[in-house]
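**Q** Pasting the sequence and the predicted coordinates here, then a few questions.
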Amino acid sequence: MKLSYSAEVAEALKNGVPIVALESTIISHGFPYPKNVELAEEMETIIRENGAIPATIAIIRGKITVGLELEELLHLAKSGDVRKCSVRDLSMALVDGVTGATTVASTSFIAARAGIRVFATGGIGGVHKAEEGANGFDVSADLLELSRTGVAVVAAGAKSILDLPATLEVLESFSVPVIGYQTDTFPAFHCRSSGLKLPAWTDNIGKLADIVDTHLQLGSGSGMLICNPVPEAAAMTNDEVDELVMAAQREAVGKGIKGAALTPYILGALDRLSKGRTSEVNLALALNNGKVAAELASCLAR
């Protein structure tokens, strides 16, 4: 698989400098312009401040690109026609020569092939709740990719709109280690805790790096999910989020929204119903995950 690297990322790979992969869907589909550019720049800044090089991954005009130059970032952020690409969509996007944003699954897939071991995102996809009107057993491709791609994904758990117990069960079935960092419960994205106990946790970044390195050295083929909760000052309560999610779900069901369109619709509805509060939380947790991912990548490099 041919990859195009930014000069900064190519130099970092050559010299063994720690690198953190970043997805691009949050830029093209998560926030409007120019807020998306501001978020991307803040993510890159916090990763650099904590000792690593950021590598935002995207499809730019039919090329898989690892690390974006400013012109490429602006093209991704401002274009109204960016294709959302999971792993299954990559070949078509490359042949069509389009610009595409990578999801958690496709970012992990590409990062592993680039030799990058740590990836920071907001929250992973998972198992949808049946009452959302999902068509059958709707499971995100993120979970499958975690089971077969050797990358440590730092996230604030799974998105609040999902069936979190079922998501953890699927990760267990796929033999994906789920490790809490400074938490012994599964974070619920906008909330610090779902109340679901994690199988393992640590509050020491050096020990976390040892766990990640040992797992990847074992060669099982799977990645790892590092659960890093949203900072306490930014977190919402479980009751607040549950109420918002139920209202957003009712809207989605009423409009017949299903499949791939469901998650972005509900996340957009949450932002509208909360008067922008959920977007503020998204920003806070994304930056926090970038910080922890950079610290983890730096420890692994040592």
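**A** Done, it's in.
**Q** Please count neighbours and contacts with C-alpha atoms only from this point.
**A** Fine.
**Q** Can you identify each of the helices in the stretch 51-200 of the chain by residue range?
**A** Secondary structure of the stretch 51-200 of the chain, counting by DSSP state H, counting those that start in this stretch: helices at 70-78, 90-96, 104-114, 141-148, 164-173.
**Q** The structure to be compared is supplied as follows:
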Amino acid sequence: MLVVSDVVVSDEVQAAVADRRPVVALESTIIAHGLPRPRNLQVAGELEEAVRAEGAVPATIAVLDGRPHVGLDKEQLERVANEDGIRKLGHRDLALAVAAGASGATTVSATALLAARAGVRVFATGGLGGVHREWTVTQDESADLGLLARTRITVVCAGVKSILDVAATLQRLETLGVAVAGYGTDRFPGFYLTDSGHPVDWTLRTPGEVAAVMRAQDAVGGPESALLVANPVPEAEQLDPALHARVLAEALEACAEGGITGQAVTPFLLDQLVRRTEGASLSANLAAVRGNVRLAGRIAAAWVER
């Protein structure tokens, strides 16, 4: 294995990067915190296999005993899935975790940072964080946005969670200079939903077109910002829009009646969505992640074709 300034890169990922073979970074938060055991480990394996099926090498990222790892073996993946006390790490937490010798699963921002450090250009995830509701009161915004504004990586995602302020998130991405393109659509997806109700200015239709934009980013220069490829969950696999609208409206009403404000709003809404859709939101979540992983594998393959 290769150690790059205290980032441990697995032999397989190291060789693939060196040989210009396709690699896809995967976050580990969905494994440690997004799914119940033992389904989490099963899904982790499925996602890595989906990357391999597209001819790419999976690079699941996590911090173990204070060492950031890009690419996990079977034992390490099992640790992330099954070990109690695995923390949730954003990029701001990495130095603290390293100094403390802690273990943690990486969020979008930490995964993107460590992937870029290891020379991995393509990253697949479910949905991004964004600007939260009541932003004018709380100033609550995901760290994902700022990190992506200064990290050259291509992120395949299903937009942002529809419980966030989607319009404000798109505006914030524009302000930060982060490029956003819909994949095969001119609408911005809403994670659980195929269409968040908001448009995007650019549409890319093939992995080759995405790779061409990535090359153009390098040629044009400027800030080292990300490219977001917004890949909608298929309509047949999305959360029923009417159910989503009803549950979200009722949950927002419950927030108002219960005096739930500020940073407590988002976790409350997420919990209500999972509980009151009887798992349908989780199914849509996994459908989105699987689709993004497959697309990321194809984009990574197109990227290394020079």
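**A** Received the coordinates, thanks. Keep in mind the model is a prediction, meaning the values are calculated, not measured.
**Q** Once they're superposed, what TM-score comes out?
**A** After superposition, the two chains reach a TM-score (TM-score structural alignment, normalised by the length of structure 1) of 0.93; 299 aligned residues with a C-alpha RMSD of 1.8 Å.
**Q** on that earlier part again, could you point out which of the helices of the stretch 51-200 of structure 1 sits nearest residue 245 of structure 1?
**A** Nearest to residue 245 of structure 1, of all the helices of the stretch 51-200 of structure 1, is helix 164-173, at 13.5 Å by C-alpha to C-alpha.
**Q** Can you report how many residues neighbour the counterpart of residue 89 of structure 1 in structure 2?
**A** Using TM-score structural alignment to pair residues, one finds that residue 89 of structure 1 aligns to residue 93 in structure 2. Using other C-alpha atoms under 10 Å, residue 93 of structure 2 has 14 neighbouring residues.
**Q** looking at the helices of the stretch 51-200 of structure 1, which is buried most?
**A** helix 104-114 (a mean of 24; mean count of other C-alpha atoms under 10 Å).
**Q** neighbouring contacts of that helix?
**A** Outside helix 104-114 of structure 1, the residues that touch it by C-alpha atoms under 8 Å, 6 or more residues apart in numbering are 3, 21-23, 57-58, 66, 85-87, 90, 117, 119, 121, 124-125, 141-143, 145-146, 149-151, 153.
**Q** try 6 Å
**A** By C-alpha atoms under 6 Å, 6 or more residues apart in numbering, the residues outside helix 104-114 of structure 1 that reach it are 23, 86, 87, 142, 145.
**Q** With stretch 38-58 of structure 1 instead?
**A** With C-alpha under 6 Å, 6+ apart, stretch 38-58 of structure 1 has contacts from 18-24, 65-68, 101-102, 287, 290-291, 294-295.
**Q** For residue 211 of structure 1, find the nearest of the helices of the stretch 51-200 of structure 1.
**A** Closest to residue 211 of structure 1 of these, according to C-alpha to C-alpha: helix 141-148, at 16.2 Å.
**Q** In the stretch 151-300 of structure 2, mark out all the strands, start to finish.
**A** 154-157, 179-183, 187-190, 193-199, 203-204, 227-230 (DSSP state E, counting those that start in this stretch).
**Q** Can you add distance to residue 268 of structure 2 and mean neighbour count and give the ones you listed back as JSON lines?
**A** Below are those laid out as JSON lines (distance: least, C-alpha to C-alpha, whole Å; neighbours: other C-alpha atoms under 10 Å):
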{"stretch": "strand 154-157", "distance to residue 268 of structure 2": "23", "mean neighbour count": "28"}
{"stretch": "strand 179-183", "distance to residue 268 of structure 2": "28", "mean neighbour count": "23"}
{"stretch": "strand 187-190", "distance to residue 268 of structure 2": "18", "mean neighbour count": "26"}
{"stretch": "strand 193-199", "distance to residue 268 of structure 2": "19", "mean neighbour count": "20"}
{"stretch": "strand 203-204", "distance to residue 268 of structure 2": "34", "mean neighbour count": "18"}
{"stretch": "strand 227-230", "distance to residue 268 of structure 2": "25", "mean neighbour count": "26"}
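**Q** Counterpart of residue 124 of structure 1 over in structure 2?
**A** So residue 124 of structure 1 corresponds to residue 128, using TM-score structural alignment.
**Q** And residue 42 of structure 1, what's its match in structure 2?
**A** Under TM-score structural alignment, residue 42 of structure 1 pairs with residue 46 in structure 2.
**Q** ok, now residue 203 of structure 1?
**A** Applying TM-score structural alignment, one finds that residue 203 of structure 1 aligns to residue 205 in structure 2.
**Q** and that match, what does it touch?
**A** Counted by C-alpha under 6 Å, 6+ apart, residue 205 of structure 2 has contacts 183, 184.
**Q** Would you quantify the distance from it to residue 304 of structure 2?
**A** Separation of residue 205 of structure 2 from residue 304 of structure 2 (C-alpha to C-alpha, to the nearest Å): 18 Å.
**Q** and what of residue 197 of structure 2?
**A** Relative to residue 304 of structure 2, and taking C-alpha to C-alpha, residue 197 of structure 2 is found at 34 Å.
**Q** got it, and residue 218 of structure 2?
**A** From residue 218 of structure 2 to residue 304 of structure 2 the distance is 14 Å (C-alpha to C-alpha).
**Q** After alignment, which residue of structure 1 pairs with residue 175 of structure 2?
**A** Here residue 175 of structure 2 is matched to residue 173 in structure 1, going by TM-score structural alignment.
**Q** meant to ask about residue 145 of structure 2, not that
**A** Using TM-score structural alignment, residue 145 of structure 2 sits opposite residue 143 in structure 1.
**Q** Could you do residue 191 of structure 2 as well?
**A** Per TM-score structural alignment, residue 191 of structure 2 is aligned with residue 189.
**Q** Count the residues that sit near that match.
**A** Residues near residue 189 of structure 1, counting by other C-alpha under 10 Å, number 30.
**Q** Also residue 259 of structure 2?
**A** Counted with other C-alpha under 10 Å, residue 259 of structure 2 comes out at 11.
**Q** Please apply the same query to residue 242 of structure 2.
**A** 9.
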